[in-house]
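A.B. asks: Structure for the following, please:
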Amino acid sequence: MKRLFDVTVSLVALILLGWAIVVLAVLVRASSPGPGIFAQTRVGRGETPFRCYKLRTMQLGTVEAASHDTPAAAVTPLGQKLRRWKLDELPQLVNVLRGEMSFVGPRPCLPVQAVLIAERRQKGVYAVRPGITGLAQVQGIDMSDPVRLAAIDADYVRNQSFPGDLGLILKTVVGGGQGDRVRH
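C.D. replies: As a prediction, this is how the structure comes out:
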């Protein structure tokens, strides 16, 4: 049921919001040098790497690191707005449609986040697809605390349900959680 929901909603959302993704990508490109859409390798289900798509919110040439290890000065002015409204995540609808991600699940990390990967592996978190949003995100827990994050992710994996996922989506839409914060 979860995969059917993911495919149906991501397809409908891409049809309805595809124009917005294109407009935002053009605005990103016009506001700072570099591409509008950013693709980054992330760790997915079964620890399989995949290319995760986002609207670019950081200056071109910013070191590839977790958000909490990235200086706030690297975020573009438009990027700040996109991150605040979580619009930078819209291109991940393609990842959901392709089966690399789900709407709800543990947020995918970078391959260099060894502590988080090891903690998630130990706790069985890689049994599920990563998500655009998740339990940890609506609780305001980001990747700067990998042990705590992996524990919350494992709680999600153990207790996941379709109604629970719908609740997490609703909490995200109404502004729950802060997402990954950049270093100040």
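A.B. asks: can we go C-alpha only for contacts and neighbour counts from here?
C.D. replies: Noted.
A.B. asks: chain center to the lengthiest helix in the chain: distance?
C.D. replies: Assignment by DSSP state H gives helix 2-31 as the longest helix of the chain. Offset of helix 2-31 from its chain centre (Cα atoms, centre = their mean, to the nearest Å): 14 Å.
A.B. asks: next one: stretch 108-121
C.D. replies: That offset, for stretch 108-121, works out to 14 Å (Cα atoms, centre = their mean).
A.B. asks: Show the end-to-end separation of that stretch, please.
C.D. replies: 13 Å (Cα to Cα, to the nearest Å).
A.B. asks: Buried by neighbour count: which residues of that stretch qualify?
C.D. replies: For stretch 108-121, burial by neighbour count (16 or more other Cα atoms under 10 Å) applies to 108-111, 116-117, 119-121.
A.B. asks: Quick check: which element contains the residue nearest to the spatial centre of the chain?
C.D. replies: Geometric centre of the chain, nearest residue: residue 132, 4.3 Å, by Cα atoms, centre = their mean. Element membership of residue 132, judged by DSSP states H and E, is strand 131-133.
A.B. asks: Check what contacts that strand and list those residues.
C.D. replies: 89, 92, 101-108, 168-169, 172 (Cα atoms under 8 Å, 6 or more residues apart in numbering).
A.B. asks: I have a second one here; can you model it like the first so I can compare?
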Amino acid sequence: MESKMVENKKVIVDEKYQNQRYVYRFIKRFVDIITSGLGLIILSPVFFIVSLAIKAEDPRGPIFYSQTRLGKGQRPFKMFKFRSMIVDADKKLEKLLKDNEVDGAMFKMKEDPRITRVGKFIRKHSLDELPQLLNVLIGDMALVGPRPPLEREVADYSDYDKQRLIVKPGCTGLWQVSGRNDVDFEGMVELDLNYIENSNIFYDIGILFRTVTIIFRPNGAY
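C.D. replies: Next up, the predicted model:
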């Protein structure tokens, strides 16, 4: 099924077709369950070390952080991460919005004062994302897919941008392995929509392998 194109060459995703890809979705879900389950077991020593580091820096703060994100069809769910910011980070966001370094409905700031020392390291190597394996096991997320947005971000989405929410969000995706924070919001949307239209099991596996290399050779993550 080829993607439809508008005059300015932008991708228009066929939602009906995506929802009818039963074989691909079944295999993808099967791989997600097996891989996330094994990942949680095999990476348990990494979870332990990161947890110790977070507690050593801030003994009174929690190890994990959960945040409401929007998934497929704008369904809200709690996404889990290792805490990489100070405890009251959300309360301080409003004052930092003016310093946003990316255009569009997304907030990114390279020298965000809310990020802890441990947080800076685990973000750089994408270790803060590991608890999302639990989201994959539960079924809220997939291993590969578009980044799950915040509710306030989606409030600023155009109808075109909302096409990102046609499929289940992922722990990693084409945006994450293509420069991540070096790619602006519009570029992220285009990468996500192109991923959706060209997605298949082999494409997903390729993105997963590229993600593993980023842990050791970080790209634009911060």
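A.B. asks: Quick TM-score on the pair, please.
C.D. replies: The TM-score (TM-score structural alignment, normalised by the length of structure 1) is 0.86; 178 aligned residues with a Cα RMSD of 2.2 Å.
A.B. asks: picking up where we left off before, what's the residue nearest to the centre of structure 1 aligned with over in structure 2?
C.D. replies: Correspondence of residue 132 of structure 1 to structure 2, assessed by TM-score structural alignment: residue 171.
A.B. asks: Please enumerate the strands of structure 2.
C.D. replies: Applying DSSP state E to structure 2 gives strands spanning 4-5, 11-12, 64-70, 76-82, 142-144, 170-172.
A.B. asks: Sort out which residues of the fourth one are buried, please.
C.D. replies: Residues of strand 76-82 of structure 2 classed as buried by neighbour count (16+ other Cα under 10 Å): 76-77, 79-82.
A.B. asks: Which one of those is nearest to residue 62 of structure 2?
C.D. replies: residue 82 (8.9 Å; Cα to Cα).
A.B. asks: quick one: the equivalent of that closest one over in structure 1 from residue 160 of structure 1, how far?
C.D. replies: By TM-score structural alignment, residue 82 of structure 2 lines up with residue 55 in structure 1. Distance, residue 55 of structure 1 to residue 160 of structure 1, by Cα to Cα: 28 Å.
A.B. asks: same deal with residue 169 of structure 1?
C.D. replies: 13 Å.
A.B. asks: Just send the buried residues of strand 76-82 of structure 2 back as a markdown table, with distance to residue 175 of structure 2 too.
C.D. replies: Compiled in a markdown table, the buried residues of strand 76-82 of structure 2 are given as follows (distance: Cα to Cα, whole Å):
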| residue | distance to residue 175 of structure 2 |
| --- | --- |
| 76 | 21 |
| 77 | 21 |
| 79 | 18 |
| 80 | 20 |
| 81 | 19 |
| 82 | 21 |
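A.B. asks: which one of these is nearest residue 111 of structure 2?
C.D. replies: residue 82 (18.8 Å).
A.B. asks: what sits against that closest one?
C.D. replies: 51, 63-65, 127-131.
A.B. asks: Let's see that with 6 Å instead.
C.D. replies: Listed by Cα atoms under 6 Å, 6 or more residues apart in numbering, the contact set of residue 82 of structure 2 reads 64-65, 128.
A.B. asks: which ones are touching the residue mapped onto residue 75 of structure 1 from structure 2?
C.D. replies: Aligned counterpart of residue 75 of structure 1 in structure 2: residue 115 (TM-score structural alignment). By Cα under 6 Å, 6+ apart, the contact list for residue 115 of structure 2 reads 84-85.
A.B. asks: Setting the sequence-adjacent residues aside, check what's closest to the aligned partner of residue 27 of structure 1 in structure 2.
C.D. replies: In structure 2, residue 27 of structure 1 lines up with residue 53, judged by TM-score structural alignment. Once flanking residues are discounted, residue 53 of structure 2 sits nearest to residue 118: 6.8 Å by Cα to Cα, 6 or more residues apart in numbering.
A.B. asks: again with residue 61 of structure 2
C.D. replies: Closest to residue 61 of structure 2 by Cα to Cα, 6+ apart is residue 87, at 6.3 Å.
A.B. asks: And for residue 56 of structure 1?
C.D. replies: residue 38 (5.0 Å).
A.B. asks: which residues of structure 2 fall in helices?
C.D. replies: Under DSSP H, structure 2 gives helices at 15-19, 22-42, 44-57, 89-96, 117-124, 132-138, 151-154, 185-198, 201-216.
A.B. asks: Residue 72 of structure 2 is nearest to which of the ones you listed?
C.D. replies: Closest among the helices of structure 2, using Cα to Cα: helix 15-19, at 10.9 Å.
A.B. asks: ok, back up a step: restricted to buried residues, select the contacts of residue 82 of structure 2 in PyMOL.
C.D. replies: With 16+ other Cα under 10 Å as the burial test, the buried ones among those are selected in PyMOL as follows:
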select buried, resi 65+128
